[in-house]
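In: sequence? don't have it. structure:
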């Protein structure tokens, strides 16, 4: 194969941008609270089989969050970020950062917009995740991001249905 026949693919973080919409059989105030109360967040944040520990959750513009996701194999995945917009019970906008290296640089940064729409006593949640920065070495994690969020939202469904 000559050089002209090889295809080079560049890593483009925006290829992993996604939008997920899910309807919950719960009032939007309850669904919004599940995103903003540390005890509730610990009940659902993370893919199937994961648990989470919330260390900080300051739900206000400029407020920080910091949590650890614990994988079934014992691996801990720290996640942190900040809130940009908080409009109860309609909207949250936050940046999340993960895969911090020894120099304090993050391998992944995602800008998330979460809207909560009232639908006759039910809640339509829309999560828009825009990958604003990512290193190529986190591509595997990015490939699982949509599945991970889908599984987290399944756990959220169980949390708000109770």
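Out: It's in. If you're wondering where the values come from, they're calculated on a predicted model, not measured in any experiment.
In: Please count neighbours and contacts with C-alpha atoms only from this point.
Out: OK.
In: what packs against the lengthiest helix in the chain?
Out: Using DSSP state H to assign secondary structure, the helix with the most residues in the chain is helix 145-161. Using 3 or more CA pairs under 8 Å, 6 or more residues apart in numbering; DSSP states H and E as the contact test, the elements touching helix 145-161 are strand 18-24, helix 28-36, helix 38-44.
In: Quick one: those as CSV, columns for distance to residue 69 too.
Out: CSV is the format used below for the helices and strands packed on helix 145-161 (distance: least, CA to CA, whole Å):
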stretch, distance to residue 69
strand 18-24, 21
helix 28-36, 15
helix 38-44, 9
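In: what would those look like in JSON lines with mean neighbour count and distance to residue 129?
Out: Output for those, formatted as JSON lines (neighbours: other CA atoms under 10 Å; distance: least, CA to CA, whole Å):
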{"stretch": "strand 18-24", "mean neighbour count": "15", "distance to residue 129": "5"}
{"stretch": "helix 28-36", "mean neighbour count": "19", "distance to residue 129": "15"}
{"stretch": "helix 38-44", "mean neighbour count": "19", "distance to residue 129": "18"}
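In: Below is an additional structure, to be compared with the one above:
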């Protein structure tokens, strides 16, 4: 996934990442919609992700944690505000 742009907005607490994928849009949608598939691509191999809650609908929150090489867990979340399914 070659990242082409990263934008931080401290006022709205958002991070926008733009990337190009060598796959059809429908396939990328499947990966992001399915938590087990998402775990395979979210984060580097040395920090695997475990998705705890994931429902790709506006008003929901995706929660996950990443486990570092030392076993330390780092929690994260996304607040889903809009979804434009292809």
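Out: Now that the structure is in, tell me what you want to look at. Since we're looking at a predicted model, the values are computed, not measured.
In: Got a TM-score for the two of them?
Out: Scored by TM-score structural alignment, normalised by the length of the second structure, the superposition of the two chains gives a TM-score of 0.73; 75 aligned residues with a CA RMSD of 2.0 Å.
In: I'd guess residue 7 of the second structure is in a strand, am I close?
Out: Yes: with DSSP: H, G, I helix; E, B strand; the rest coil as the criterion, residue 7 of the second structure is assigned to a strand.
In: do you know which of the helices and strands packed on helix 145-161 of the first structure lies nearest residue 94 of the first structure?
Out: Ranking these by proximity to residue 94 of the first structure (CA to CA) places helix 28-36 first, at 11.4 Å.
In: quick one, that closest one and helix 145-161 angle?
Out: Following axes from the mean of the first three to the mean of the last three CA atoms, to 10 degrees, one obtains 120 degrees for the angle between helix 28-36 of the first structure and helix 145-161.
In: what's the mean distance for helix 28-36 of the first structure versus the second structure?
Out: With both structures laid over each other, helix 28-36 of the first structure and its partner residues in the second structure are 1.1 Å apart on average (mean CA distance after the TM-score superposition for the first structure).
In: so that helix corresponds to what in the second structure?
Out: Counting by TM-score structural alignment, helix 28-36 of the first structure lines up with residues 25-33 of the second structure.
In: ok, residues contacting the matching stretch?
Out: Contact partners of stretch 25-33 of the second structure, identified using CA atoms under 8 Å, 6 or more residues apart in numbering, comprise 21, 37-38, 55-56, 85-86.
In: at 7 Å instead, please
Out: Under the contact criterion CA atoms under 7 Å, 6 or more residues apart in numbering, stretch 25-33 of the second structure has outside partners 37-38, 56, 86.
In: how about a markdown table for the residues you listed, with distance to residue 47 of the second structure added?
Out: As requested, those are arranged in a markdown table below (distance: CA to CA, whole Å):
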| residue | distance to residue 47 of the second structure |
| --- | --- |
| 37 | 15 |
| 38 | 13 |
| 56 | 23 |
| 86 | 29 |
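In: Cool, thanks, signing off.
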